[in-house]
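A.B. asks: using only what follows, build the 3D model:
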Amino acid sequence: MAVTQEKLTALQVMQDAPVIPVIVLNDVKHAVPMAKALVAGGIRMLEITLRTSVALDCMRAIAAEVPDAVVGAGTIRSAADAKAALAAGARFGVSPGYTSTVGKTCQDIGLSLLPGVATGSEIMMAQEDGFTELKFFPAMQAGGPNLLKAWAGPFTDVRFCPTGGVSLENAPQLLALPNVVCVGGSWLVTPQDLANGDWAKITQLAKEASALSR
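C.D. replies: Next up is the predicted model:
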């Protein structure tokens, strides 16, 4: 069944599956079969990072041809990025850090945002602008589970999606924390699997990710 086009909240994006794949695409022809492979494995929320010149074209292709997928845009660093992503079919955005300009632009244009944070001050800045579902990035490099446990005290109303250094092996430790809703990871879609067109492997990795407990 195709995903409805109603506005999604950040929490709905986070709750859809235990893992949001962080995807870097360098070839538009990979976009649709890759998205279909992930959806077949139970992963619908797809973060296409704005790190390549074809990222927006890939989003357009997925939005047009894979109705069961929900296109998201990663690496949003400016208001222009947010607007371009929305125009390309993105229904949620993810940023590596947080500025009020990015946050308020996404609110104004109706693009759900997972703002990136790595410090208590950044969490407070995002909260001031109304964001309580946040991306913790780079998670493992910045403190991992121990920092998330420490944040659980002062930030009882904040929920996180740790991303950065997350793998199938350490994801369960993160997902077991009460303030973690999902994780973000790049292991579901690797450059090698894209180059080889190994869609069956991507589906299998998506199934494994979908089965993680939280």
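A.B. asks: only C-alpha atoms for contact and neighbour calcs from this point on.
C.D. replies: Will do.
A.B. asks: going along the chain, name the helices of the chain.
C.D. replies: 10-15, 31-40, 55-65, 79-87, 100-109, 120-128, 139-142, 144-151, 171-175, 191-196, 199-210 (DSSP state H).
A.B. asks: how about JSON lines for those, with mean neighbour count and distance to Leu25 added?
C.D. replies: Below are the helices of the chain laid out as JSON lines (neighbours: other Cα atoms under 10 Å; distance: least, Cα to Cα, whole Å):
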{"stretch": "helix 10-15", "mean neighbour count": "19", "distance to Leu25": "21"}
{"stretch": "helix 31-40", "mean neighbour count": "23", "distance to Leu25": "7"}
{"stretch": "helix 55-65", "mean neighbour count": "22", "distance to Leu25": "6"}
{"stretch": "helix 79-87", "mean neighbour count": "19", "distance to Leu25": "15"}
{"stretch": "helix 100-109", "mean neighbour count": "16", "distance to Leu25": "23"}
{"stretch": "helix 120-128", "mean neighbour count": "16", "distance to Leu25": "29"}
{"stretch": "helix 139-142", "mean neighbour count": "17", "distance to Leu25": "22"}
{"stretch": "helix 144-151", "mean neighbour count": "16", "distance to Leu25": "27"}
{"stretch": "helix 171-175", "mean neighbour count": "20", "distance to Leu25": "23"}
{"stretch": "helix 191-196", "mean neighbour count": "13", "distance to Leu25": "8"}
{"stretch": "helix 199-210", "mean neighbour count": "20", "distance to Leu25": "14"}
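A.B. asks: compare those helices and give me the one nearest Gly164.
C.D. replies: Checking the helices of the chain against Gly164 by Cα to Cα gives helix 139-142 as the closest, at 5.1 Å.
A.B. asks: quick one: distance of the closest one to the chain centre.
C.D. replies: 16 Å (Cα atoms, centre = their mean, to the nearest Å).
A.B. asks: before we compare anything, build this one as well:
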Amino acid sequence: MNVPEVLGQHRLVPVIVLDDAAHAEPLAGALAAGGLPIAEVTLRTPAAVDAIARMAAHGGVLVGAGTVTTVAQVDAAVRAGARFVVSPGFSEPVVRRCQEHGVFALPGATTATEVMAALAADVTVLKFFPAGTSGGAAAVAALSAPFGQVSFVPTGGIDAASAGDYLAVPSVLAVGGSWMVPRKLVAAGDFARVTELVAESVAAVARPA
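C.D. replies: Model (predicted):
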């Protein structure tokens, strides 16, 4: 499965914080039912790796690991079934380990220096993080100018109201956010409402500008 193609097709990446791995499978079902079969499960809770394994076993979504900062975390995520790995910044050891495993690496970058380091490691799709406090859509557009071969996935501080601004930038492949998978709703087990929010987000992205 080509991860960039999936990102470009759906244009949204739900960024998920799971406190209870038991919620992983119903959440995967909610994402699939809402029309967004992709998930970035952040390694911010003790339940994260188990949750990745359960979502991967569900089979209805392309699941990745987020907030990955070490080679050991790459190994754990891949063992659990992650198909892509997202990092807040650029780490060559993390990227190289992903390449060794054959999984897609999506490291973060907000400066020209970081983009050039990523290109030297054969990475052409980058997370722009934290987007909201790093200049927003205008900054992505400006950074794209000298790097026409790079695509970006802005994440951080993006919500339903601002997602369209980023997606209007030609170099933006997709945007990441949590507005369609609120932590409180997931913790409460309200997957019917999560499905509704996901479906609304998918429809908003599909709507012509």
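A.B. asks: next, format the helices of structure 1 as TSV and append distance to Thr49 of structure 1.
C.D. replies: Below are the helices of structure 1 laid out as TSV (distance: least, Cα to Cα, whole Å):
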stretch	distance to Thr49 of structure 1
helix 10-15	16
helix 31-40	12
helix 55-65	7
helix 79-87	10
helix 100-109	16
helix 120-128	21
helix 139-142	17
helix 144-151	22
helix 171-175	20
helix 191-196	13
helix 199-210	18
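A.B. asks: between those, which one is nearest to Ala73 of structure 1?
C.D. replies: That would be helix 79-87 among these, by Cα to Cα, at 6.1 Å.
A.B. asks: name the residue most distant from the centre of structure 2?
C.D. replies: Pro146 (24.1 Å; Cα atoms, centre = their mean).
A.B. asks: tell me the contacts of that residue?
C.D. replies: If a contact means Cα atoms under 8 Å, 6 or more residues apart in numbering, then Pro146 of structure 2 has no contacts.
A.B. asks: trace it over to structure 1, please.
C.D. replies: Matched to structure 1 by TM-score structural alignment, Pro146 of structure 2 sits across from Pro154.
A.B. asks: and if you look at Ala168 of structure 2?
C.D. replies: Aligned partner of Ala168 of structure 2 by TM-score structural alignment: Ala176.
A.B. asks: in this structure that match contacts Cys182, no?
C.D. replies: No: if you go by Cα atoms under 8 Å, Ala176 of structure 1 and Cys182 don't touch, sitting 9.8 Å apart.
A.B. asks: find residues that contact each of the two.
C.D. replies: Arg214.
A.B. asks: coming back round to it: so which of the helices of structure 1 is nearest Arg159 of structure 1?
C.D. replies: Nearest of the helices of structure 1 (Cα to Cα): helix 10-15, 8.5 Å.
A.B. asks: mean shift between that closest one and structure 2?
C.D. replies: Mean deviation of helix 10-15 of structure 1 relative to structure 2 after superposition (mean Cα distance after the TM-score superposition for structure 1): 2.4 Å.
A.B. asks: can you name the residues that contact Gly116 of structure 1?
C.D. replies: Contacts of Gly116 of structure 1 (Cα under 8 Å, 6+ apart): 94-98, 134-137.
A.B. asks: looking at those residues, which is nearest Asp198 of structure 1?
C.D. replies: Of these, the one sitting nearest to Asp198 of structure 1 (Cα to Cα) turns out to be Val94, at 26.4 Å.
A.B. asks: distance of the match of Pro146 of structure 2 relative to Ala139 of structure 1?
C.D. replies: Separation of Pro154 of structure 1 from Ala139 of structure 1 (Cα to Cα, to the nearest Å): 18 Å.
A.B. asks: how close does the match of Pro146 of structure 2 sit to Leu148 of structure 1?
C.D. replies: On the measure of Cα to Cα, Pro154 of structure 1 and Leu148 of structure 1 end up 11 Å apart.
A.B. asks: how about Ala211 of structure 1?
C.D. replies: 23 Å.
A.B. asks: what of Ala88 of structure 1?
C.D. replies: Separation of Ala88 of structure 1 from Leu148 of structure 1 (Cα to Cα) stands at 33 Å.
A.B. asks: swap in Gln204 of structure 1?
C.D. replies: 29 Å.
A.B. asks: try Gly164 of structure 1
C.D. replies: From Gly164 of structure 1 to Leu148 of structure 1 the distance is 14 Å (Cα to Cα).
A.B. asks: then Asp129 of structure 1?
C.D. replies: 21 Å.
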